[in-house]
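1. got a predicted model here, sequence first, then my questions.
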Amino acid sequence: MDLYDIRREYNQGGLRRKDLPENPVQFFEHWLKQAIEAKLPDPTAMTVATVDENGQPFQRIVLLKHVDNDGFVFYTNLGSRKAKQLADNSRISLHFPWHPLERQVHIMGIAEKLSKLEVMKYFLSRPKESQLAAWASRQSERITARSALESKYMELKQQFDKGEVPVPTFWGGFRVKPESFEFWQGGEHRLHDRFVFQSELDGKWDIERLAP
């Protein structure tokens, strides 16, 4: 299979300094809104990158569940590989690939565990099937077969058929406190537009353009 000639032009528009507000979260929300309005599949899907104790990077797709000036929120099993790695090294990277809009956003920062109240509030808002799945799956642990997972799910479905599903003690979430943002907009002839926001001690953001 020859991959050399697989390419396309990026011509949906550029990105200029005058287009950027001083607050990168505001601009992220603007782009996210456009991704949702464009009906992109999974517009809140983001790649979450962590590293293990040996410095080996790991990536996986997670759904963003909330964003504001305090950070980016996602939920997970606290026994999962990503949660264990964040317990040892809280540095984290997020990546939003909005390919149909020829855009990417890259965020680096520190992950902090959410409070029990925040976790409970979100868990109780989930569909019951998702609540049961959280109980059934010991995320990242080895299982003998899919049938074992499905059997556990059905057992829990019968157990909680008439009542509420409690929040598992091993389930929680993280808030990513951003330290830098990079906004990437595809450009013609591979002359892409890239801008980096870097946090400063006074709470403001330094903005620089990067070569593509």
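-> Here it is on my side, so go on.
2. CA atoms for contacts and neighbours, from now on please.
-> Fine.
3. distance from the chain centre to the helix or strand harbouring W184, please.
-> Secondary structure from DSSP states H and E places W184 in strand 171-185. Put simply, strand 171-185 sits 7 Å off its chain's centre (Cα atoms, centre = their mean, to the nearest Å).
4. how about the secondary structure of the most centrally placed residue in the chain?
-> Per Cα atoms, centre = their mean, the C-alpha nearest to the average position across the chain is that of M46, at 3.6 Å. What DSSP: H, G, I helix; E, B strand; the rest coil gives for M46 is strand.
5. likewise the one 3 residues further on?
-> Counting by three-state DSSP, the backbone at A49 sits in strand.
6. presented hereafter is structure B, for comparison with structure A:
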Amino acid sequence: MDIKGLRKEYTCPVLSREMMAPDPFDQFTAWFNEACAAGLAEPNAMTLATAGTDGQPTLRTVLLKIFDRDGFVFFTNYRSRKARQIGENHRVALLFPWIGMARQVTVTGRAEKISVAESARYFASRPRDSQLGAWISRQSSVLSSRQMLMMELAHMKTRFLKGEVPLPDFWGGFRVRPDSIEFWQGQTSRLHDRFLYTRSDAGWTIERLSP
């Protein structure tokens, strides 16, 4: 298959500096709400990039579950590869690929564990089967078969047959506190609009980047 000709001409309205909110979280909220309203599949899906002490970056898609002016929160097994790498190197990056709107948002910053209380509040809101799944998934470890996974699920259903499923002590959230947030919007002739927000002691600076 010849893929050299695969391309799409973007026809988005041009972005100006005056159109961008002074605070990147306000700008993200506006774009996120528009992505939800547009019916994009899983608009809270984001690519998370991490790298441990060996310097080898790894990528995976996780789901944004909380965001505010403190940062962007996702949840995982604290024994997973991503969590181990964050333990070695807290510098991470996020990418929201809103391709259906010719937009993407890139975040760079530092990841840190959220409090047990915050994790417990979110865990309690999950469907029961998802709670049980958190207990049985030894994330990133080698699994001999799916049958073993289902056997462990049956065991956990019996173990927690009565009452609420408690928060595992090895599961919880990470908050990514951004140092920079870039908003990208596709334009004709590949002359895309890019605005970079960078954190400083005085607040946020905004710069237009060349495509």
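-> Yep, it's here. Keep in mind it's a predicted model, so treat the numbers as computed, not measured.
7. on that earlier part again, buried sites along the strand holding W184 of the first structure?
-> Using 16 or more other Cα atoms under 10 Å as the burial criterion, the residues of strand 171-185 of the first structure that qualify are 171-178, 180-185.
8. so what's P57 of the second structure up against?
-> The contact partners of P57 of the second structure, taken as Cα atoms under 8 Å, 6 or more residues apart in numbering, are A49, T50, A51.
9. which of these tops the neighbour count?
-> Highest neighbour count within these: T50, with 25 neighbours (other Cα atoms under 10 Å).
10. how much space separates it from A111 of the second structure?
-> 10 Å (Cα to Cα, to the nearest Å).
11. what do those two both touch?
-> Among the neighbours of T50 of the second structure, those also in contact with A111 (Cα under 8 Å, 6+ apart) are I86, R91, V92.
12. all helices of the second structure, in order?
-> 24-37, 81-88, 116-125, 128-136, 146-159 (DSSP state H).
13. the third one against the first structure, how far on average?
-> The superposed helix 116-125 of the second structure is, by mean Cα distance after the TM-score superposition for the first structure, a mean 0.8 Å from where its aligned residues fall in the first structure.
14. count of residues packed around the spatially closest residue to R209 of the first structure that is not a sequence neighbour?
-> Among residues not flanking R209 of the first structure along the chain, F195 sits closest, at 4.4 Å (Cα to Cα, 6 or more residues apart in numbering). Using other Cα under 10 Å, F195 of the first structure is surrounded by 21 other residues.
15. surely F195 of the first structure meets S180?
-> No: with contact defined as Cα atoms under 8 Å, F195 of the first structure and S180 do not form a contacting pair (10.5 Å).
16. any idea how far L124 of the first structure is from the residue in the first structure sticking out farthest from the centre?
-> No residue in the first structure sits farther from the centre than K162, which is 33.5 Å out by Cα atoms, centre = their mean. Separation of K162 of the first structure from L124 of the first structure (Cα to Cα) stands at 15 Å.
17. again with P24 of the first structure
-> Taken as Cα to Cα, the span from P24 of the first structure to L124 of the first structure is 31 Å.
18. more neighbours: these two, which one.
-> P24 (22 against 14).
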